[in-house]
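Trainee: For reference, the sequence and a predicted model appear below.
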Amino acid sequence: MPKKAELKIETRATIIAEFNCGVSASEIAKKYNCDRRTVYYLVDKYKNHHNCENLPGRGRKRVTNKKDDTLICRSFKIYPRQTFKSALSNFNDNRENKVSMTTVRRRLKENGFKSYVIRKQPYITPKNREARLQFALEYKDKSLEY
């Protein structure tokens, strides 16, 4: 049987309010097109947690914590030219639970880092540098119409 969509938080609050006013669970279930057990589940959840919203802890847990995320970001702030592989190996050296390269990329993206390729600087030899300087000194005093 396919899973139905979750009830909106406003609907959950209304169900709990109606149940507390004395409306039966079967009537509420018919009105909101849900199962009677769902009504009891919502009421029980509200009694235990005083909240009708989704509780934290749903889904897969993060491999890294806030401190680990800070370490990853700090390493890229200090050494922005390092590769993901080198950062990953440095980070995983001190950990018992290894982190994947995708996790490192994801943490950097969450913290506003963007991937880019650093522009290559032209290689200027000392000989070429001297020739450029001589050229500039030779033509610095000439007019633009020569």
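Mentor: Good, I have the coordinates.

Trainee: C-alpha from now on. contacts and neighbour counts both.
Mentor: Will do.

Trainee: Around residue 8, how many other residues sit close by?
Mentor: Neighbour count of residue 8, defined by other Cα atoms under 10 Å: 11.

Trainee: Could you check how far it is from residue 14?
Mentor: 10 Å (Cα to Cα, to the nearest Å).

Trainee: One more: residue 32?
Mentor: 10 Å.

Trainee: do residue 37 as well
Mentor: Counting by Cα to Cα, the gap from residue 37 to residue 14 is 16 Å.

Trainee: ok, now residue 49?
Mentor: Residue 49 sits 17 Å away from residue 14, taking Cα to Cα as the criterion.

Trainee: who has more neighbours, the two?
Mentor: More crowded of residue 49 and residue 14, by other Cα under 10 Å: residue 14, with 14 against 10.

Trainee: Where does that one sit, in terms of helix or strand?
Mentor: Assigned by DSSP states H and E, residue 14 belongs to helix 9-20.

Trainee: elements contacting that helix?
Mentor: Other elements packing on helix 9-20 under the criterion 3 or more Cα pairs under 8 Å, 6 or more residues apart in numbering; DSSP states H and E are helix 25-32, helix 36-49.

Trainee: Any buried residues in that helix, and which?
Mentor: 12, 13, 15, 16, 19 (16 or more other Cα atoms under 10 Å).

Trainee: what does stretch 87-103 give?
Mentor: Going by neighbour count (16+ other Cα under 10 Å), the buried part of stretch 87-103 is 87, 88, 91.

Trainee: ok, those residues vs residue 132, which is closest?
Mentor: Nearest to residue 132 among those: residue 87, at 38.9 Å, using Cα to Cα.

Trainee: where do the helices sit along this protein?
Mentor: Using DSSP state H, the helices of the chain run over residues 9-20, 25-32, 36-49, 66-78, 84-92, 101-110, 126-139.

Trainee: The nearest residue to residue 13 once chain neighbours are set aside and residue 117, how far apart?
Mentor: Excluding the flanking residues, the one nearest residue 13 by Cα to Cα, 6 or more residues apart in numbering is residue 52, at 6.5 Å. With distances taken as Cα to Cα, residue 52 is found 47 Å from residue 117.

Trainee: who has more neighbours, those two?
Mentor: Comparing residue 52 with residue 117 by other Cα under 10 Å, the one with more neighbours is residue 52, at 19 against 6.

Trainee: and the spatially most central residue of the chain, what does it touch?
Mentor: Among the residues of the chain, the one closest to the centroid is residue 110, at 3.5 Å (Cα atoms, centre = their mean). Applying Cα atoms under 8 Å, 6 or more residues apart in numbering to residue 110 gives no contacts.

Trainee: run the last query once more with 10 Å
Mentor: With contacts defined as Cα atoms under 10 Å, 6 or more residues apart in numbering, residue 110 is in contact with 69, 73, 104.

Trainee: Next up, a structure to set beside the first:
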Amino acid sequence: MARKRELSSETRQSILVLRNEGNSMREIAKKLKISYTGVYYSLQRTAQTGSNQSRKRSGRPRCTTEQEDKYIRVSSLRNRHLTGPQLTSSLNSTRKTPVSTSTVKRRLRDSGLQGRVAKKKPCRTNEKMLEECLTPSVKHGGGNVMVWGCFGAGKVGDLYRVKGILNKEGYHSILQRHAIPSGQRLIGANFILQQDNDPKHTSKLCKNYLEQKACDWGITHKATAKQDYTKITGLVVQERGVFLSNSGLLGASPDGTVSDECIIEVKCPWSVKNLTVRQAAAEKGDFFLQLDGESGSLTLRPTHPYWHQIQGNLQLTGASTCHLVVWTLSDLVILPVLKDPTWARNIDVLETFYKDIFLPKIL
């Protein structure tokens, strides 16, 4: 049963006054809206003690002795970094019945010792500035150093110190002076540059520079690809210049012709220069060739820009076939692409676009 709230001193005094006026205990209980037993025990206590105050209670016996209380206090003063649980564990190691951490904290408060978080800097208030109440700290600082570096083939390349904030212009300079030269020195001309998607890396300035390197790669090795094509097929590649449409508004410049009915288009993809063509088609989802899983044959994707480039060349040159030559450092594939008669309607569309939209914008 829950313990009921004690009667206040004012209520006890009111009971005594009403009783002296001749009211019965039930009448007093009714007037003050308290229980009959409360009135009875209040009057009985007043008669026995001569006061309307509560009797002094014995309370629960202390679970620690004076010697243990002194041990708690002295241990805390000797090492102010000891926590309540640590003091409790130390005390309980010598007792049969353990005490709680709350009990130890009460003994500390009774001794005037309060729990505090150790300061890392002295504070001129009370004991906070005492050495035993402080936590040592080490100050660091003095600036920082940012460097750019690279590695490959078990070796390290240039290490460049970046001064200030590195922006796209600074990274473009690093690509020119350190990244590309280091790659060529460590691995060779066919190295692959790997980097994350940092905004500086994906900026137009840096992407265009790397794409220009890919264009330079294609231009540099196109002659080699043509020579390998001639060795394999025995066909001689002739340079023919630009072929114009009937209106003269559109032009096509294939990489060469081998007959009136056949032209060639050479591709030397930089991104897969170390792979075979079939590996590139199988591993790179955006490659312009697709590999048939059943037959193992290679075909040019009809949605790729190269498809439209070749069909445009076929329409304007009048040839019926284009030999698509795909060259890498380890492979060469010759893929015939036939003229698609339905693509011819794009000629009129392109000429209309040129006359009605493009030309007025530049005049």
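Mentor: Happy to help now that I have it. Quick caveat, the model's predicted, so the values are computed rather than measured.

Trainee: quick one on the thing from earlier: and the contacts of residue 110 of the first structure as a markdown table, adding neighbour count and distance to residue 61 of the first structure?
Mentor: A markdown table is the format used below for the contacts of residue 110 of the first structure (neighbours: other Cα atoms under 10 Å; distance: Cα to Cα, whole Å):
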| residue | neighbour count | distance to residue 61 of the first structure |
| --- | --- | --- |
| 69 | 17 | 14 |
| 73 | 20 | 20 |
| 104 | 21 | 15 |
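
Trainee: Go through those and name the one nearest residue 3 of the first structure.
Mentor: residue 104 (33.8 Å).

Trainee: mind checking what that closest one lines up with in the second structure?
Mentor: Residue pairing (TM-score structural alignment): residue 104 of the first structure is matched to residue 104 of the second structure.

Trainee: Okay, its match and residue 110 of the second structure: tell me how far apart.
Mentor: From residue 104 of the second structure across to residue 110 of the second structure, the span is 10 Å (Cα to Cα).

Trainee: who touches both of these two?
Mentor: Both residue 104 of the second structure and residue 110 are in contact with 69, 73, where contact means Cα under 10 Å, 6+ apart.

Trainee: ok, back up a step: kindly reformat the buried residues of stretch 87-103 of the first structure as TSV and extend each row with distance to residue 58 of the first structure.
Mentor: TSV is the format used below for the buried residues of stretch 87-103 of the first structure (distance: Cα to Cα, whole Å):
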residue	distance to residue 58 of the first structure
87	30
88	27
91	27
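
Trainee: List just the nearest of those to residue 126 of the first structure.
Mentor: Closest to residue 126 of the first structure, out of all of the buried residues of stretch 87-103 of the first structure and judged by Cα to Cα, is residue 87, at 33.8 Å.

Trainee: thinking the closest one is in contact with residue 77, fair?
Mentor: No - assessed by Cα atoms under 10 Å, residue 87 of the first structure is found out of contact with residue 77, at 11.5 Å.

Trainee: Can you list the buried residues in the longest helix along the second structure?
Mentor: Using DSSP H to define each element, the second structure has its longest helix at helix 204-233. For helix 204-233 of the second structure, a neighbour-count test (16+ other Cα under 10 Å) marks 206, 210, 214, 217, 218, 221, 222, 225, 226, 229 as buried.

Trainee: what residue of the first structure takes the place of the first one?
Mentor: What it means is residue 206 of the second structure. For residue 206 of the second structure, the aligned position in the first structure is a gap, per TM-score structural alignment.

Trainee: if we can go back for a sec, of the helices of the first structure, which is nearest residue 57 of the first structure?
Mentor: helix 36-49 (14.1 Å).

Trainee: Would you mark the buried spots in the closest one?
Mentor: Those would be 38, 39, 40, 42, 43, 45, 46, for helix 36-49 of the first structure by 16+ other Cα under 10 Å.

Trainee: Now for the fifth one: which residues touch it?
Mentor: Pointing back at residue 43 of the first structure there. 12, 13, 15, 16, 17, 19, 20, 25, 37, 50, 51, 52.

Trainee: 8 Å instead, please
Mentor: 16, 19.

Trainee: same thing with the third one?
Mentor: Residue 40 of the first structure makes contact with residue 25 under the criterion Cα under 8 Å, 6+ apart.

Trainee: same check, this time on the fourth one
Mentor: Listed by Cα under 8 Å, 6+ apart, the contact set of residue 42 of the first structure reads 12, 15, 16, 52.

Trainee: quick revisit: closest one to residue 82 of the first structure out of the buried residues of helix 9-20 of the first structure, please.
Mentor: residue 12 (49.8 Å).

Trainee: Chain neighbours aside, what residue packs nearest to the closest one?
Mentor: Nearest non-adjacent residue to residue 12 of the first structure, counting by Cα to Cα, 6+ apart: residue 52, 6.4 Å away.

Trainee: what about the strands in the second structure?
Mentor: Listed in chain order, the strands of the second structure (DSSP state E) span 146-152, 155-162, 243-244, 251-252, 256-259, 262-267, 289-291, 298-300, 321-328, 331-338.

Trainee: among the ones you listed, which is nearest residue 350 of the second structure?
Mentor: Nearest of these (Cα to Cα): strand 251-252, 11.2 Å.

Trainee: Now for residue 131 of the first structure: which residues touch it?
Mentor: Residues counted as contacts of residue 131 of the first structure (Cα under 8 Å, 6+ apart): none.

Trainee: Aligned to it, what sits in the second structure?
Mentor: By TM-score structural alignment, residue 131 of the first structure lines up with nothing at all.

Trainee: Was I right to think residue 316 of the second structure contacts residue 244?
Mentor: Yes - Residue 316 of the second structure is in contact with residue 244 according to Cα atoms under 8 Å; the separation is 6.4 Å.

Trainee: ok, the buried residues of helix 204-233 of the second structure vs residue 157 of the second structure, which is closest?
Mentor: Among the buried residues of helix 204-233 of the second structure, residue 210 lies closest to residue 157 of the second structure (Cα to Cα), at 18.6 Å.
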